[in-house]
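Asks: sequence first, then the predicted structure:
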Amino acid sequence: MTHANTKPATLGELRASGHAQLSVKQEIRTNLIAALRDGRDPWPGIVGFEDTVLPRLERALIAGHDVVLLGERGQGKTRLLRTLNLLLDEWTPVIAGSELGEHPYDPITPASIRRSAELGDDLPIEWRHRSERYAEKLATPDTSVADLVGDVDPVKVAEGRSLGDPETIHFGLVPRAHRGIVAINELPDLAERIQVSLLNVMEERDIQVRGYTLRLPLDVLLVASANPEDYTNRGRIITPLKDRFGAEIRTHYPRLLSDEIAVVHQEAHLEATVPEYLLEVLARFTRLLRESTAIDQRSGVSARFAVAAAETVAASAVHRSVVLSEADPVARPVDLGTVIEVLRGKIEFESGEEGREIEVLEHLLRRATADTARERLGGIDLATLVSAVELGDPVVTGERVTAKALLAELPDLDILDVVAKRLHAESDGERAAAAEFALEGLYLARRISKIASDDGQLVYG
């Protein structure tokens, strides 16, 4: 599409161009159907919902329904809501200078109706980008009706206008999103009396301010997110409001390990090389946390946990490279332990687990590491490595051991080349990480021992 500056600049030019007006929901439906028909992905950056959440959401949007997404924290609800504006037309015409961004064919405020009548085809128009047609509000207990709907503007009243004059109203978030999308995050946190103020907006499409009903045929798609537990916990979505949402869609955490890893790749900002098998360990660890009876599953284990864990492991590798003057920081299995202390606060434990938090996390991290080692190194006979470590000198690693020092301690065995090839390890740092991963896998399989010394070093023997 051409840039906004080359488009019609007056109502007359817009009519002459053949432009047709669509409601927001018609616009989204048209663009969504076109994307599906052309085989384009309407949901860039959304991972793991392809066969579950997205088909339901697409059906709801085609039906023209307002939508509430239900799911635990960190399931990508907000990310999904923020992609909705990509289904709007890239540019849309609005009456120049209008407070609510009204369509030139359909002014709805008294000021715009008056200007349209006075200027006719000379009514100036502007073009608004779809990024400006998405409004988001985090519902907090102190959110007011004025924030969402509007209030009487005392300055305008002081100018001599009467309270009954609709032009005395300062509009809130929802009217200002006219011809766009309004997203309310954590809807149950909104006080019930504030939720009531949305009822007219959703059904009758008018607004009430201070007892004065203003007939505003608002054109908005209202979407919201909520945690299912909030219905009984901190607050709830009032029944009449639930009834007005055409679709209630449950979200979920990634169901495939590959999706969990893909989310980490997409969201994490890694300051060092983190081998793929270590990301797999963290993804498995996150999944084990979601299955553990020691963890409060009502609050969930966010996808942000795995992302933050990967960033923490990378940061540990950078820290080591700076302290020990290594050129290229590469994360090693020894860095995995840093995740537990740093991230334990991101998880809610069941009430009977006080004092056992670290123990639970260490156990699940060992399980994740052992499962990944079996998966990644299955079929490789590591007996020669076991014998060499048992009979020769022990292998010392730790946060204060460089990759070169670790490689120098390793026995000269062909099997380590096989391990390096299987784990796609090429640089010294990657080969050291691969060897350490193999040793950790053997320790967890109880084929060799591991002792932690007082200075933080780990000795495999």
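Replies: In hand now; what should we look at? Here the structure is a predicted model, which is why all the values come from computation and not from measurement.
Asks: make it CA atoms for all contacts and neighbour counts henceforth
Replies: Fine.
Asks: which residues touch E192?
Replies: 236-238 (Cα atoms under 8 Å, 6 or more residues apart in numbering).
Asks: and the gap between it and W91?
Replies: Going from E192 to W91 by Cα to Cα, to the nearest Å gives 36 Å.
Asks: and if you look at K421?
Replies: From K421 across to W91, the span is 51 Å (Cα to Cα).
Asks: more neighbours: the two, which one.
Replies: W91 (19 against 13; other Cα atoms under 10 Å).
Asks: distance of that one from H129?
Replies: Taking Cα to Cα, one finds W91 at 5 Å from H129.
Asks: same question for I181.
Replies: Per Cα to Cα, I181 is found 13 Å from H129.
Asks: for P154, same thing?
Replies: P154 is 32 Å from H129, by Cα to Cα.
Asks: which residues of the stretch 351-461 of the chain fall in strands?
Replies: In the stretch 351-461 of the chain, the strands defined using DSSP state E, counting those that start in this stretch lie at 395-398, 450-452, 457-460.
Asks: now do the buried residues in the shortest one.
Replies: Using 16 or more other Cα atoms under 10 Å as the burial criterion, the residues of strand 450-452 that qualify are K450.
Asks: here comes the other one, which I'd like you to weigh against the first:
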Amino acid sequence: MADAGAPSASTLGELKASGWVSRPVKQEVREHAIAKVAAGEPLFAGVQGYEETVMPQLENALLAGHDVVFLGERGQAKTRMIRSLTGLLDEWMPIIAGSEINDDPYHPVSKHSRDLVAELGDDAPIDWVHRDTRYGEKLATPDTSIADLIGEVDPIKVAEGRYLSDELTLHYGMVPRTNRGIFAMNELPDLAERIQVGLLNVLEERDVQIRGYKIRLPLDVMLMASANPEDYTNRGRIITPLKDRFGSQIRTHYPLDVRTEIDIMLQEAASLDVDTPNGAIKVTVPDYLTEVVATFSHLARSSNQVNQRSGVSVRLSVSNYEAMAANALRRGLRSGETSPVARVDDLGALAASSMGKIEIESIEEGRDGVIMESLIKGAVLTVFKDTVPPEHTRAVVDAFEEGAVAHTGESMTSAELAAVVEQVDALRAPVAVLTGGDESPASVAAAVEFILEGLHLSKRLNKDASGESATYRGRT
């Protein structure tokens, strides 16, 4: 039974009558890429920050019909871009019915399909496959074998009575099964060098040779690969003849600015809004704290106390944003607030979501927490200086120098924190800058805590911390 939406032709004769034209997969991708570029549209959605760097190179590679290797650290959307290339394939493609390797009805290459067309001619049945199924992917691991990628003799078929010399005894590997599609090898340098040799024919001669058989199986495959730059020297390498056969090598990178990091972070982060017996709870993360999370990642990428060879993935920003919002949600669940707003206290949750994603380099043991805390403080201070105008904080500092005292902490409710504005009237102006006029207790509380912490990190207020509570005072 044909898939819903697939063309109606069900035999080779009907396919010919429909006017369908066979063309190589790279030409297919090229034609769709030409249409996208000519229309000024991105090749695919969901990848940000590469508009002026990576995408022009990828467009060139696709227009040139190249196989591509993406070179970059972890978390740089290499696999996402490769998988998204299926959107540049025709939605539906005909194959000889029952073919294991997506045989072109006009040019069948497997014995099954050749025999079927020879026997039935234009009555040979065809199936239609969707573009989403024309993608194959393998994570390179040391135990990956030629049989996995190319193929091997199927002992069950031999046991059924076929001769070893019979092509029908073959069990095709992942590459032949992706014939007329896109095949991706992730972390290519991790693939044993002797196995990499097996891909040479695929890239140059466009065929595979399975041991013990005098057959040439011409394939039509676009080969994509990803690799980490450090893999060239640390865990393995891409053999020179294989590198030479890739048409283009494209270098990826992390977001070049905080704004792009924020856009990606908000795109990828999961919503933490929940429904409870007492009603829905919606978590809000202020823009300035969103910027703190993104800035934290950027500071980590430039810190000499973080191993830069392993990279600082954008996944760090996404996980940290989710962890901060989750801590705000937890506060809301405990206090009964239905609209909790994330605040500086919630940044403590970043420790758990960060430590598995960055590698701290320190001479002294046990300093990971101290370095993490320093990076968080640096991010808060950076955003505070960029967000809160100095002219709005002078009066706040003066008020504390004259004896004002403010208590904060995770255990305090939003109403209690917001009441600090009533005690220190000078806070109203900078709070309004951060809240944009939102006078809800949760928004005001978050702004108050951010301002006080920013002034402390600017060395303009003293802070006495004890557990989850803190007290801010003047410096005199």
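Replies: Looks like it arrived, so ask away. Only a predicted model underlies this, so the values are computations on that prediction, with no experimental measurement involved.
Asks: related to what we said a few turns ago, point out the most buried one among the strands of the stretch 351-461 of the first structure.
Replies: Of all the strands of the stretch 351-461 of the first structure, strand 395-398 carries the top mean neighbour count, a mean of 21, counting by mean count of other Cα atoms under 10 Å.
Asks: quick one: contacts of it?
Replies: 334, 389, 406, 409-410, 436, 456-461.
Asks: distance to V301 of the first structure for those residues - can I get that in a markdown table?
Replies: Formatted as a markdown table, the contacts of strand 395-398 of the first structure follow (distance: Cα to Cα, whole Å):
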| residue | distance to V301 of the first structure |
| --- | --- |
| V334 | 24 |
| V389 | 38 |
| L406 | 35 |
| E409 | 39 |
| L410 | 38 |
| E436 | 29 |
| G456 | 30 |
| Q457 | 31 |
| L458 | 30 |
| V459 | 33 |
| Y460 | 33 |
| G461 | 36 |
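Asks: closest to T78 of the first structure among these?
Replies: Nearest to T78 of the first structure among the contacts of strand 395-398 of the first structure is V334, at 34.4 Å by Cα to Cα.
Asks: looks like the closest one contacts E399 (just checking).
Replies: Yes. Using Cα atoms under 8 Å, V334 of the first structure is in contact with E399, at 6.7 Å.
Asks: related to what we said a few turns ago, give me the more crowded residue out of I181 and H129 of the first structure.
Replies: Using other Cα under 10 Å as the criterion, I181 of the first structure and H129 rank with I181 on top: 27 against 15.
Asks: and that one, what does it touch?
Replies: Counting by Cα under 8 Å, 6+ apart, I181 of the first structure has contacts 24, 85, 133-135, 220-223.
Asks: then E27 of the first structure?
Replies: E27 of the first structure sits in contact with 87-89, where contact means Cα under 8 Å, 6+ apart.
Asks: TSV for these, including secondary structure and distance to E203 of the first structure?
Replies: Shown next, in TSV, are the contacts of E27 of the first structure (DSSP: H, G, I helix; E, B strand; the rest coil; distance: Cα to Cα, whole Å):
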residue	secondary structure	distance to E203 of the first structure
L87	helix	23
L88	coil	22
D89	coil	25
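Asks: by neighbours, which of those wins?
Replies: L88 leads the contacts of E27 of the first structure on contacts (other Cα under 10 Å) with 25 neighbours.
Asks: how about the equivalent of F296 of the second structure over in the first structure, secondary structure?
Replies: In the first structure, the residue matched to F296 of the second structure (TM-score structural alignment) is F285. Under DSSP: H, G, I helix; E, B strand; the rest coil, F285 of the first structure falls in the helix class.
Asks: quick one: F285 of the first structure from F305 of the first structure, how far?
Replies: Distance of F285 of the first structure to F305 of the first structure, computed by Cα to Cα: 10 Å.
Asks: for those two, indicate the residue with more neighbours.
Replies: Between F285 of the first structure and F305, F285 has the larger neighbour count (other Cα under 10 Å), namely 25 against 21.
Asks: just to check, that one is in contact with E362?
Replies: No. In this structure, F285 of the first structure is not within contact of E362 by Cα under 8 Å, at 9.9 Å.
Asks: show me the strands in the stretch 151-300 of the second structure, by range?
Replies: In the stretch 151-300 of the second structure, the strands defined using DSSP E, counting those that start in this stretch lie at 151-153, 170-172, 181-186, 207-208, 217-218, 221-227, 248-251, 274-276, 279-281.
Asks: name the next helix or strand downstream of the lengthiest helix in the second structure, please.
Replies: Of all segments of type helix in the second structure, defined using DSSP state H, the longest is helix 314-335. Counting by DSSP states H and E, the next helix or strand C-terminal to helix 314-335 of the second structure is helix 350-354.
Asks: quick one: contacts of that following helix?
Replies: Residues outside helix 350-354 of the second structure that contact it (Cα under 8 Å, 6+ apart): 316, 319-320, 323-324, 369, 372.
Asks: 10 Å instead, please
Replies: Here helix 350-354 of the second structure makes contact (Cα atoms under 10 Å, 6 or more residues apart in numbering) with 293, 296-297, 312, 315-324, 327, 368-369, 372-373, 376.
Asks: mean per-residue distance, it to the first structure?
Replies: Here helix 350-354 of the second structure, set against the first structure after superposition, deviates by a mean of 2.5 Å using mean Cα distance after the TM-score superposition for the first structure.
Asks: and that helix, what's buried?
Replies: Quick answer for helix 350-354 of the second structure (16+ other Cα under 10 Å): 350-351, 353-354.
Asks: what's the closest of those to V396 of the second structure?
Replies: Within the buried residues of helix 350-354 of the second structure, the smallest distance to V396 of the second structure is 28.7 Å, found for L350 (Cα to Cα).
Asks: any idea what that closest one aligns with in the first structure?
Replies: Looks like L350 of the second structure aligns to V339 there (TM-score structural alignment).
Asks: burial of the residue nearest to I194 of the first structure when sequence neighbours are not counted, as a residue count?
Replies: Spatial nearest neighbour of I194 of the first structure, excluding adjacent residues (Cα to Cα, 6 or more residues apart in numbering): V145 at 5.7 Å. Using other Cα under 10 Å, the number of residues around V145 of the first structure comes to 21.
Asks: just to revisit the earlier point, who touches both of F285 and E362 of the first structure?
Replies: Both F285 of the first structure and E362 are contacted by A368, under the criterion Cα under 10 Å, 6+ apart.
Asks: returning to that earlier point: now the longest helix of the second structure: which residue numbers in the first structure?
Replies: Taking TM-score structural alignment, helix 314-335 of the second structure hits residues 303-324 over in the first structure.
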